[in-house]
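**Student:** based on what follows, work out the 3D shape:
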Amino acid sequence: MINVKSSQDIEYMRMAGRLVAECHELLAEAIKPGITTLELDKMAEDYFKKNGAVPTFLGYQGFPNSICASINGEVVHGIPNHRRLEEGDIIAIDLGATLNGFVGDAARTHGVGNISETAKKLIDVTRESFFKGIAFARQGYRLSDVSHAIQCYVEANGFSVVRDYVGHGIGREMHEDPPIPNFGKPGHGPRLCQGMCLAIEPMVNVGNYDVEVLDNDWTVVTTDGSLSAHYENTIVVTGESEPEILTML
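**Tutor:** Just a heads-up that it's a prediction; the model follows:
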């Protein structure tokens, strides 16, 4: 069942979303060659707790950290560790905060120092595909209209959309109905209406879309070893006008 949020619910989600956006900016400034993903994780955890929020990911279904840190060919759910980032890496940071009982969730992919032209294009296309998708996140459109727009943009730029992992509804829980694929034919799925809160999150590979899970039971990687990028925001459908992005400043 899709939970339509009240105006008070949405206000609480704005507050959680703002913390998420601020934390992403904090980490973006810290991402440089030599820093470890565990150091980034500690920064995020401290920031949320200092501001009265709970790191949503910490302990979620047993996940051991406050952020997901996925490097190069890691698609999602990378576990922070003592690995130091190197010049030319790309890193996707996914994080969430729970405040007043509601969740904000967003992901960004960053280059570490100087990166390849392919990596730059991948990051840019992944981000832009999100905005192509949410152009259809308006009252009256179908959910798959969002999915289709994302897929078309990504594939037109020569990349592939991950099939095995999708976006989701969001509110009091991080993962609520409906699941939101980043691919598919238009005109299908639930009709969007005002007050729906959605986490739209394209995951895009340079190579094919096949992925697998490592032995740690969390980290998802591309099977062909190609680079992958991730971009996500929590949004609310406002009606026939553009959706409101809750996790951007």
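
**Student:** when you work out contacts or count neighbours from here on, use the C-alpha atoms and nothing else.
**Tutor:** Will do.

**Student:** can you tell me how far His230 sits from Val76?
**Tutor:** 8 Å (C-alpha to C-alpha, to the nearest Å).

**Student:** can you pull the residues that touch both of the two?
**Tutor:** Ala92 (C-alpha atoms under 8 Å, 6 or more residues apart in numbering).

**Student:** and the closest residue to Asn157 other than its chain neighbours, how far from Asp210?
**Tutor:** Counting by C-alpha to C-alpha, 6 or more residues apart in numbering, Asn157 lies nearest to Val125, which is 7.4 Å off, once chain neighbours are set aside. Using C-alpha to C-alpha, Val125 is found at 19 Å from Asp210.

**Student:** these two: who's more crowded?
**Tutor:** Val125 (24 against 15; other C-alpha atoms under 10 Å).

**Student:** buried sites along the helix or strand hosting that one?
**Tutor:** Secondary structure assigned from DSSP states H and E places Val125 in helix 117-134. Residues 119, 122-123, 125-134 are the ones in helix 117-134 that count as buried (16 or more other C-alpha atoms under 10 Å).

**Student:** the helix or strand following it packs against which elements?
**Tutor:** Scanning forward in sequence from helix 117-134 by DSSP H and E, the next helix or strand is helix 143-156. Judged by 3 or more C-alpha pairs under 8 Å, 6 or more residues apart in numbering; DSSP states H and E, helix 143-156 is in contact with helix 117-134, strand 160-161, strand 176-180.

**Student:** just want the angle from the longest one to helix 143-156.
**Tutor:** Angle, helix 117-134 to helix 143-156, by axes from the mean of the first three to the mean of the last three C-alpha atoms, to 10 degrees: 160 degrees.

**Student:** distance from helix 117-134 to the middle of the chain?
**Tutor:** Mean C-alpha position of helix 117-134 versus that of the full chain (C-alpha atoms, centre = their mean, to the nearest Å) differs by 13 Å.

**Student:** make TSV from the helices and strands packed on helix 143-156 and add distance to Asn205 to it.
**Tutor:** Below are the helices and strands packed on helix 143-156 laid out as TSV (distance: least, C-alpha to C-alpha, whole Å):
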stretch	distance to Asn205
helix 117-134	8
strand 160-161	5
strand 176-180	18
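
**Student:** nearest to Val220, out of these?
**Tutor:** strand 160-161 (14.0 Å; C-alpha to C-alpha).

**Student:** residues touching the closest one, excluding its own?
**Tutor:** Outside strand 160-161, the residues touching it (C-alpha under 8 Å, 6+ apart) are 151, 154-155, 182-183, 202-209.

**Student:** of those, closest to Cys193?
**Tutor:** Out of the contacts of strand 160-161, the member with the shortest distance to Cys193 (by C-alpha to C-alpha) is Asn182, at 19.2 Å.

**Student:** to compare with the earlier structure, here is another sequence to fold:
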Amino acid sequence: MSLIKNRKQIEAMHRAAKILAACHQEIGKGIRPGVTTLEIDRFVEDYLSRHGATAEQKGYMGYPYATCTSVNDVICHGMPGKHPLKEGDLLTVDFVVNKDGWLADSAWSYGVGRIPPSTRRLMRTALLSLLAGIRQAKPGNRIGHISHAIQTTAENGGYSVVRQFIGHGIGQRIHEPPSVPHSGPVESGKILREGMVITIEPILTAGSSEFKLDRDGWTARTADGCLSAQYEHTVAILRNGPLVLTKQ
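**Tutor:** Sure thing, here's the model as predicted:
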């Protein structure tokens, strides 16, 4: 596996990414109180099938679903279920699309119905943190430039960054080098090179960054029960700067 993708390989990943981004837009239209996360999961799997793609994470290390659906205090890897979403819930939907052997990965947070201003502010800061990191994803910078920009934006907003879950390289496998932490000093990490494709996926919490794992072995939730929000894009490092493949 090569850290560097050529133009045709990036174009192939972009095709997967466009399907993923369009699917997220459709998800957003259907989220409302009463909908279950299992219904969302089934919608995603059907949507991908109709567009000639598959959900890469289904079966990955035994994971049984097409999506991770994380509600309120769940940080990530929440399993879809039959419990209906409620007014004011905060939902993150994360999935990986495989189109002709090439992958794209994106997570997005959604408010369910009317959400309180505090939840909206957490979501906005999480998105701003992602965008701050993306701006630093250019050749010659270190991964630490991304990490530091995310951490600074989050902490200036009064939020914590979950350090244990990080971004990564991606291509024909979900997880490839390099690792992309969402906190740390500017001088840390590998130097970014043209042709790298990475995920940037900060998770912010309204309280402590500590987490606990449910008995299912997948669901990670905040230790203090505070809300969590996450946004993620797959980003190609090009000569003139970052190209967000999963842009909606």
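
**Student:** if we can go back for a sec, so which of the helices and strands packed on helix 143-156 of structure 1 is nearest Ser241 of structure 1?
**Tutor:** Of all those, it is helix 117-134 that lies closest to Ser241 of structure 1, at 11.0 Å by C-alpha to C-alpha.

**Student:** number of residues surrounding Gly241 of structure 2?
**Tutor:** The burial count for Gly241 of structure 2: 16, using other C-alpha under 10 Å.

**Student:** let me fix that: Thr56 of structure 1
**Tutor:** 23.

**Student:** my guess is Gly133 of structure 1 contacts Val154, does it?
**Tutor:** No: judged on C-alpha atoms under 8 Å, Gly133 of structure 1 makes no contact with Val154 at a distance of 10.6 Å.

**Student:** contacts only, for the counterpart of Val112 of structure 1 in structure 2.
**Tutor:** Matched by TM-score structural alignment, Val112 of structure 1 corresponds to Val112 in structure 2. Applying C-alpha under 8 Å, 6+ apart to Val112 of structure 2 gives the contacts Ile31, Arg32, Pro33, Leu85, Lys86, Glu87, Gly88, Asp89, Leu90, Leu91.

**Student:** on contacts alone, who are the packing partners of the helix or strand where Ser106 of structure 2 lies?
**Tutor:** Element membership of Ser106 of structure 2, judged by DSSP H and E, is strand 102-111. Secondary-structure packing of strand 102-111 of structure 2 (3+ C-alpha pairs under 8 Å, 6+ apart): helix 7-30, strand 90-99, strand 228-230, strand 233-238.

**Student:** Pro80 of structure 2 contacts Cys68, doesn't it?
**Tutor:** Yes: the criterion here is C-alpha under 8 Å, and Pro80 of structure 2 meets it with Cys68 at 6.7 Å.

**Student:** so for these two, which sits in the more crowded spot?
**Tutor:** Between Pro80 of structure 2 and Cys68, Cys68 has the larger neighbour count (other C-alpha under 10 Å), namely 25 against 22.

**Student:** show me what contacts the alignment partner in structure 1 of that one?
**Tutor:** Under the alignment defined by TM-score structural alignment, Cys68 of structure 2 is paired with Cys68 of structure 1. Counting by C-alpha under 8 Å, 6+ apart, Cys68 of structure 1 touches Val76, His77, Gly78, Ile79, Pro80, Ala92, Ile93, Asp94, Leu95.

**Student:** ok, so of those, who is nearest Gly171 of structure 1?
**Tutor:** Using C-alpha to C-alpha, the contacts of Cys68 of structure 1 come closest to Gly171 of structure 1 at Leu95, 14.9 Å.

**Student:** what about the closest one, neighbour count?
**Tutor:** Leu95 of structure 1 has 27 nearby residues by other C-alpha under 10 Å.

**Student:** any idea how far Gln151 of structure 1 is from it?
**Tutor:** 24 Å.

**Student:** go on, Val20 of structure 1?
**Tutor:** Counting by C-alpha to C-alpha, the gap from Val20 of structure 1 to Gln151 of structure 1 is 26 Å.

**Student:** could you do Ala97 of structure 1 as well?
**Tutor:** 28 Å.

**Student:** next one: the strand holding Ser106 of structure 2 to chain centre, how far?
**Tutor:** 5 Å.

**Student:** got it, and stretch 100-110 of structure 2?
**Tutor:** 8 Å.

**Student:** can you point out the buried residues in that stretch?
**Tutor:** Buried residues in stretch 100-110 of structure 2 (16+ other C-alpha under 10 Å): Trp102, Leu103, Ala104, Asp105, Ser106, Ala107, Trp108, Ser109, Tyr110.

**Student:** correct me, but the second one touches Gly169?
**Tutor:** No: the pair formed by Leu103 of structure 2 and Gly169 falls short of the contact definition of C-alpha under 8 Å, at 10.7 Å.

**Student:** with adjacent residues omitted, what lies nearest to Ala53 of structure 1?
**Tutor:** Leu99 (4.9 Å).

**Student:** could you check how far the one you found is from Asp9 of structure 1?
**Tutor:** For Leu99 of structure 1, the distance to Asp9 of structure 1 - C-alpha to C-alpha - is 11 Å.

**Student:** more neighbours: which of those two?
**Tutor:** Leu99 (23 against 17).

**Student:** measure the more buried one to Met43 of structure 1 for me?
**Tutor:** With C-alpha to C-alpha as the criterion, Leu99 of structure 1 and Met43 of structure 1 are 18 Å apart.

**Student:** between the helices and strands packed on helix 143-156 of structure 1, which gets nearest to Lys49 of structure 1?
**Tutor:** strand 176-180 (24.1 Å).

**Student:** and the next element down the chain from that closest one?
**Tutor:** Beyond strand 176-180 of structure 1 toward the C-terminal end (DSSP H and E), the next one is strand 197-200.

**Student:** contacting residues around the alignment partner in structure 2 of Ala92 of structure 1?
**Tutor:** Counting by TM-score structural alignment, Ala92 of structure 1 lines up with Thr92 in structure 2. Applying C-alpha under 8 Å, 6+ apart, we find Thr92 of structure 2 in contact with Cys68, Thr69, Ser70, Val71, Cys76, Ala107, Trp108, Ser109, Tyr110, Ala229, Gln230.
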